[in-house]
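Asks: Next come a sequence and a model predicted from it.
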Amino acid sequence: MAADSHCPYCALQCAMTLTPDPLAATPVTVAGRAFPTNRGGLCKKGWTSAELLRTPDRLTVPLVRRDGELRPATWDDALGMIAERLAALRREHGADAVGVFGGGGLTNEKAYVLGKFARLALGTSRIDYNGRFCMSSAAAAGNRAFGVDRGMPFPVTDLDDADTILLLGSNVAATMPPFLGHLSGARAAGGFIVVDPRRSQTAQLTADGAGIHLQPAPGTDLVLLLGLLHVVLADGLADTAYLEARTTGFDAVRRSVAGWWPERVQEHTGVPVGQLRVVARRLARGRGTFILTGRGVEQHVDGTDTATAAINLALALGLVGRPGSGYGTLTGQGNGQGGREHGQKCDQLPGYRKITDPAARAAVAAVWGVDPAVIPGPGVPAVELLGMLGQRPDGVRALLVHGSNVVVSGPDAGAIRSGLEALDLLVVCDFVLSETAELADVVLPVTQWAEEEGTMTNLEGRVLRRRRALDPPPGVRSELDILADLAHRLNAPSTWPTDPAEVFDELARASAGGVADYSGLSHAVLDAQAEIGEAAHWPYPAGSTGTPRLFLDRFGHDDGRARLVAVRARELTTGRRPGELTLITGRLLEHYQSGAQTRRVPELVTAQPEVRAELHPATAARLGIADGDRVVVGNSRGAVTARALLSTGMRLDTVFLPFHFAGRQCANLLTEAAVDPISAMPEFKRTAVTVRPAVEEEAA
């Protein structure tokens, strides 16, 4: 029987229908389904997603390391060993000696139970997730400015009628191709403006009068935004009535941008003065104007301030909360929004509640049936957590990993590998032997997207139903079952339901009254709404019909006003020594995140089989490199062997690597574990490297 569900990849969460077909090469056939986000379209990853369900190396039995090798084990033996070792480590070293690392691809139900398990069954504060590498700067900026973090506070279809869209740091043509349909109006009006140091597939869509491509030096996005706001204010383009009625903090922001006149901005960013003025005026005078940010401007040590500067610009123009205009940020992972709302983050409880808030702790504890004092306080964010792995007095000696491949996706990946190898116990739940799972002491095989029920929350804050289309392979279990079993073995308080609908009902109760209130939702409500496009945008308190558009009347702060926050550009140096280039990283159309999924799909691997280092031809000529040559991109942290890809769309001072590959092709061997002081987002987009031709041994 066919099941209506959603794609297992990005946060656009394209709708699809899955039909079991025992005669086909894959266990289900995939068809695009009419839905507001994708309108029946899918990208290459979506069309080939069913191939993952029966990949030849699919795990179907637990693996336990014995005599240095991972060997098959029974579920009872594997879970018994995990529980025994966790209990012993807690007794000897304390609860915080055990850490949990989650993922932005987990369903809301799994993310909720994982947070509950960490705090009640393990008693640890040491939990965070890979969304810290993705949305944390945008989330921090949104909370600071609006009092609410919802990636897009409006439906994506609102973009259809815009004539001006400023897109900063996102290559949507590669990351979520069906999204491009929502940009066609702005392109037709000549108002599609893309900010990217490279001429990406998305930047190329500005050609032939469709818009403008601004190509700033890597790491100068904040200066660019300060300069745009300077022009808006200096030229009298700000919406002063809106600022007076709906915001606070304008005077400080006005003073903070006074020194960023266009000529100075051009000197630091490389963006011509004329382009700055044209863009500022277009943003102010468009009939419908949106500003959207992505990881390219957020994955920096000043990412929160950069996202804040984009918000300041949107507020000064009066865009936020006004029908037909707005500000938003493009969530990356499939459940990047819901995954950060219900307990995976180190400082949050379900409903996007602060773990330090006594009222929030009491509300969640009441649902869990425990004393609030039992719930640990805030932990540490992902990069710090991964830096604590190993046998030291305050170290994390055991780590449970769910839905993440940290040895590929984390910054300074070589150091992360060393930390994982130093653990007393590493447990990984996955469907294949990922690069992280290869290092584990125990690997537990888990169900995949088409084999389970649950919910996801997409980039618009729309809560969606994931529906089961087929049975999982024999021997595979859901993480809800696994965590409940371990909770019972550890004598954890509270109840531990395993039915996803029942878990969601508990999540809804725990979120009631929180910022991300799901209390009016259930699987039954979402199933009933399927006929009207699953229009369940949070907050969705009991008795409501949801909130597709936030901020129409007020913002999330107590006084109802948005906060403009003055931010300063960091010391403007290149960060490079003579002979070095700036490495930026990103995604390819055919691959996703760490590549653990897409590198197992033959069609996608054939199209993009290896890492390519994208360079400007003049830079390559200076370095003695020809198109297709093997090169080594390196710094003090590591070296990546890649094939050169020459492109005039690159800046002369920049090299681009995709981050989907492992081993000697892993881009994050080079990135630094430096983080934004507010969001703890790593600096992925501005790394100093050298590039040289590979010698014969390295190329081999």
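Replies: Great, that's in hand.

Asks: CA only for contacts and neighbour counts going forward, please
Replies: OK.

Asks: where does Leu470 sit relative to Leu18, distance-wise?
Replies: Leu470 is 9 Å from Leu18, where distance means CA to CA, to the nearest Å.

Asks: should've said Pro72
Replies: Counting by CA to CA, the gap from Pro72 to Leu18 is 31 Å.

Asks: now swap in Phe431 and tell me
Replies: 20 Å.

Asks: Report the contact partners of Ala508.
Replies: 517-522 (CA atoms under 8 Å, 6 or more residues apart in numbering).

Asks: Scan those residues and report the most crowded one.
Replies: Scoring those on neighbours with other CA atoms under 10 Å, the highest-scoring entry is Tyr518 at 28 neighbours.

Asks: Just list the residues touching Cys429, thanks.
Replies: So Cys429 contacts 400-403, 437, 443-446, 479 (CA under 8 Å, 6+ apart).

Asks: which residue is nearest the centroid of the protein?
Replies: Cys134 (3.3 Å; CA atoms, centre = their mean).

Asks: For the contacts of Ala508, could you give me a markdown table that also reports secondary structure and distance to Thr26?
Replies: As requested, the contacts of Ala508 are exported to a markdown table (DSSP: H, G, I helix; E, B strand; the rest coil; distance: CA to CA, whole Å):
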| residue | secondary structure | distance to Thr26 |
| --- | --- | --- |
| Asp517 | coil | 38 |
| Tyr518 | coil | 35 |
| Ser519 | coil | 38 |
| Gly520 | coil | 37 |
| Leu521 | coil | 33 |
| Ser522 | coil | 31 |
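
Asks: follow-up on the earlier one: same list, the contacts of Cys429, but as CSV with distance to Ala258 and secondary structure please.
Replies: CSV is the format used below for the contacts of Cys429 (distance: CA to CA, whole Å; DSSP: H, G, I helix; E, B strand; the rest coil):
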residue, distance to Ala258, secondary structure
Leu400, 49, strand
Val401, 47, strand
His402, 47, strand
Gly403, 45, coil
Ala437, 52, helix
Val443, 56, strand
Leu444, 57, strand
Pro445, 57, strand
Val446, 55, strand
Glu479, 53, helix
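
Asks: And here is the other one:
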Amino acid sequence: MTDLLLKYFREKEQKVQSEKVYNTQCPFCSMQCKIQLVEQTVVTRKKYSAQGLDNPTTQGRVCIKGLNAHHHAVHKDRITYPMAKGEDGQFHRISWDKALHLIKENFTEIQREDGMDALSVYGGGSLTNESAYLLGKFARIGLQTKYIDYNGRFCMSSAASAGAKVFGIDRGLTNTLSEIPESEVIILAGTNIADCQPTIMPYFEEAKANGAYIIAIDPRETGTTKMADLHLKVKPGKDAALSNGILKVLIEENLIDESFIDERTNGFDEVQEHVASFSLEEISQSTGVAEAEIQKAAMKFGKAATGTIFTARGVEQQTDGHMAVRNFLNILLVTGKIGKPNCGYGAITGQANGQGGREHGQKSDQLPGYRSIENPDHRQYIAEVWGVKDTDIPGKGVSAYEMMEKVHQGEITGMFLMASNPIVSNPNATLVKNGLKKLKYLVAVDMFISETAELADLILPPTSYLENEGTLTNMEGRVMHREGQRRIPGEAKHDWKILCEVARVMGKEEYFTYETVEDIFNELRVASRGGMADYYGMTYERIKEKEGILWPCPDTTHEGTSRLFEERFHHADGRAAMMPVSNEPSIQKEEPSEEFPVYLTTGRVMAHYLTGVQTRKTSALNARFFESFIEIHPSTARKYEIEDNSLVKITSKRGEIVVRSKWSTDIREDTVFVPFHWAESQNVNNLIPRELDPQCRMPGFKTSAVKVQPFTAVI
């Protein structure tokens, strides 16, 4: 009888067992690794396994976050139907019709009472190109407001603005990743790729095997600096001064390419005069880097036949991030290491679609194709694509944090939030939270009740990366197609469909009549045509066939552009623009004082992504880092009577947080490090100043002054 029962259950299990395979790509960092996810169903239980798929960028590699990315998409806490906050302060399920009615009613009333610009739109750098494009159109045509910006402002704005000013164009990498292994000297400035973009590491490891000399610039020792031949352990916020020191040595030792400078650049004489005005000793004292190390870095880079420079948040998330990046680009230009094989610049993009997200209209000052919203010709072109008058397109708004200030001041009274968690990601986070509480109506499009969504009046459920088809642009500038094969759960909708439906109830349906996501991409192609970021020559078919195409791609016979600036830069005269960069920023940064004696810098850990809303839903990732921490040098810890693995109160002029200590000799004695993936009492952005870079409006996440002390619980 037992054997018969076993046979029966085996046959039943085989009948109900099924397997589904989803080809997708990781929703986290800008490498956008291709992934195959296998979903096995046995009776009612589902099991998942993931592996990398071969592709031109990562060649089948995938990191721990990518292998576990699906967990948040299938998590039990995921929102799958609209929810409105009731009088009891709790969220209750409602229909889509009711949700859309509430938006129409409240948004219409806000604009009637407070003006069209009282509404704002806040986006995210993980949206597809199609959704990012549509969000910009939705704000300006669907809601007729000038106030739109996104969390990518806190990621790439310094590098983006610097590249546009120096080269006339901003693409993450001027060359492809495949050229890295053949570069003789590589400078990694403010980037910890070992933790943040681990699947890029093999390119640098191959370069090392080929004899490359790697220079890392970082206040901390990391997995990235351990790979380097020379580690310049700079004081936080002193990157512009350090790059001036390198420039000074290059010029004074005549390690420059005079013919390149004469034929392809402007501004060298002013740079040369500027670096002659200070001594290398001054630079050393300011940066904390020995003169001999600065000289060694410059000599190695200057004498090499080929070289590349990569920057990331350590350099860019400063109130002089724009100018600091410009100075690293000055180094490339004076040595002529740009527009040539195995030479160039790379801005290590942070978010999945940080590159594409800033190209097509989410930024307050941009229209699709990287066009300027203040340029009359650009406005006219986009108006024709959209079928409106150029006067119907609102003017320039303000940056992401500045929108939050306007919320706090009562100038913005309604917000449509998509794919972002600004309470955790903004500087001066307490002010942001208090401001959002004042809104008359907040709509959040989110898969989870994040710290920000918790304050919303209405939450709308979007699809995840497994269900939402579209294109994304990786750190190279390679436009890739992501399939959305998984069945949509519950009543969730694609974010682009949500935008179309809200536009419909706001009376703008005629401008949002898309049947498929490919329809949106085809309009985006036309909107970008002739712009800085030209996608016109790409189609879904071509992108799939070629496994991605690098922009600019101006027509359907074009293969895409692997290497920029081989013959000319993108300014009208074809030349790159150099300019002197001050050792001290125009916006004064916080320096340690008697009251706040330690530098604070922030960053990521490998297991988590951005504000942690998604990765903290994954037990395999959360187990690695289930709480925040402060990395502190043992001598500094002893000075302030802080034991290892103990609770520490960190205080700045803005507020305080409590995290656990982690002793480490990998960090400077005058500096502490705290990751930014946690909220509430562990949210390090509660400590960050509000001052912004005057060029790109980037906050100074990487430099603030704090006090550290043992935490004593009050009973």
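Replies: Thanks, I have it. Everything quoted here is computed from the prediction, not taken from an experiment.

Asks: what does the residue nearest to the centre of structure 1 align to in structure 2?
Replies: Using TM-score structural alignment, the equivalent of Cys134 of structure 1 in structure 2 is Cys155.

Asks: Please verify my assumption that its match contacts Val315.
Replies: No - between Cys155 of structure 2 and Val315 there is no contact, the gap being 10.9 Å when judged by CA atoms under 8 Å.

Asks: which bit of structure 1 covers stretch 133-145 of structure 2?
Replies: Going by TM-score structural alignment: stretch 133-145 of structure 2 matches residues 112-124.

Asks: longest strand anywhere in structure 1?
Replies: Using DSSP state E to define each element, structure 1 has its longest strand at strand 638-646.

Asks: residues in contact with the following helix or strand past it?
Replies: Using DSSP states H and E, the helix or strand that directly follows strand 638-646 of structure 1 along the chain is strand 654-658. Strand 654-658 of structure 1 is contacted from outside by 218, 581-588, 611-616, 667, using CA under 8 Å, 6+ apart.

Asks: how far is the helix or strand following strand 654-658 of structure 1 from where the chain is centred?
Replies: On the C-terminal side of strand 654-658 of structure 1, the nearest following helix or strand under DSSP H and E is strand 672-675. Relative to its chain's centre, strand 672-675 of structure 1 lies at 17 Å (CA atoms, centre = their mean, to the nearest Å).

Asks: Strand 672-675 of structure 1 corresponds to what range in structure 2?
Replies: The aligned range for strand 672-675 of structure 1 is 689-692, by TM-score structural alignment.

Asks: now what about that stretch, what contacts it?
Replies: Counting by CA under 8 Å, 6+ apart, 319, 427-428, 587, 654, 698-701, 704 sit against stretch 689-692 of structure 2.

Asks: mind redoing it with 7 Å?
Replies: 319, 427-428, 698-700 (CA atoms under 7 Å, 6 or more residues apart in numbering).

Asks: Contact partners for Met176 of structure 1?
Replies: Taking CA under 7 Å, 6+ apart, one finds 10, 12 in contact with Met176 of structure 1.

Asks: hmm, I was thinking of Ala307 of structure 1
Replies: 138, 141, 298.

Asks: ok, the residues you listed vs Asn335 of structure 1, which is closest?
Replies: Using CA to CA, Ala138 comes nearest to Asn335 of structure 1 of those, at 15.3 Å.

Asks: and the closest one, what element?
Replies: Using DSSP H and E, Ala138 of structure 1 sits within helix 136-146.

Asks: Check which helices and strands that helix sits against.
Replies: helix 303-316, strand 562-563 (3 or more CA pairs under 7 Å, 6 or more residues apart in numbering; DSSP states H and E).

Asks: Please identify the deepest-packed of the ones you listed.
Replies: helix 303-316 (a mean of 28; mean count of other CA atoms under 10 Å).

Asks: which other residues reach the helix or strand that it is followed by?
Replies: Tracing the chain past helix 303-316 of structure 1, the next element assigned as helix or strand by DSSP H and E is strand 326-329. For strand 326-329 of structure 1, the external contacting residues (CA under 7 Å, 6+ apart) are 138, 151-153, 289-294, 311, 314, 319-320.

Asks: Ranking by neighbours, what's the top pick from those residues?
Replies: Ranking the contacts of strand 326-329 of structure 1 using other CA under 10 Å puts Ala138 first, with 32 neighbours.

Asks: Strands of the stretch 351-500 of structure 1, residue ranges please.
Replies: 353-354, 398-402, 425-430, 442-445, 454-457, 463-466 (DSSP state E, counting those that start in this stretch).

Asks: which part of structure 2 lines up with the first one?
Replies: This points to strand 353-354 of structure 1. So strand 353-354 of structure 1 sits over residues 371-372 in structure 2, by TM-score structural alignment.
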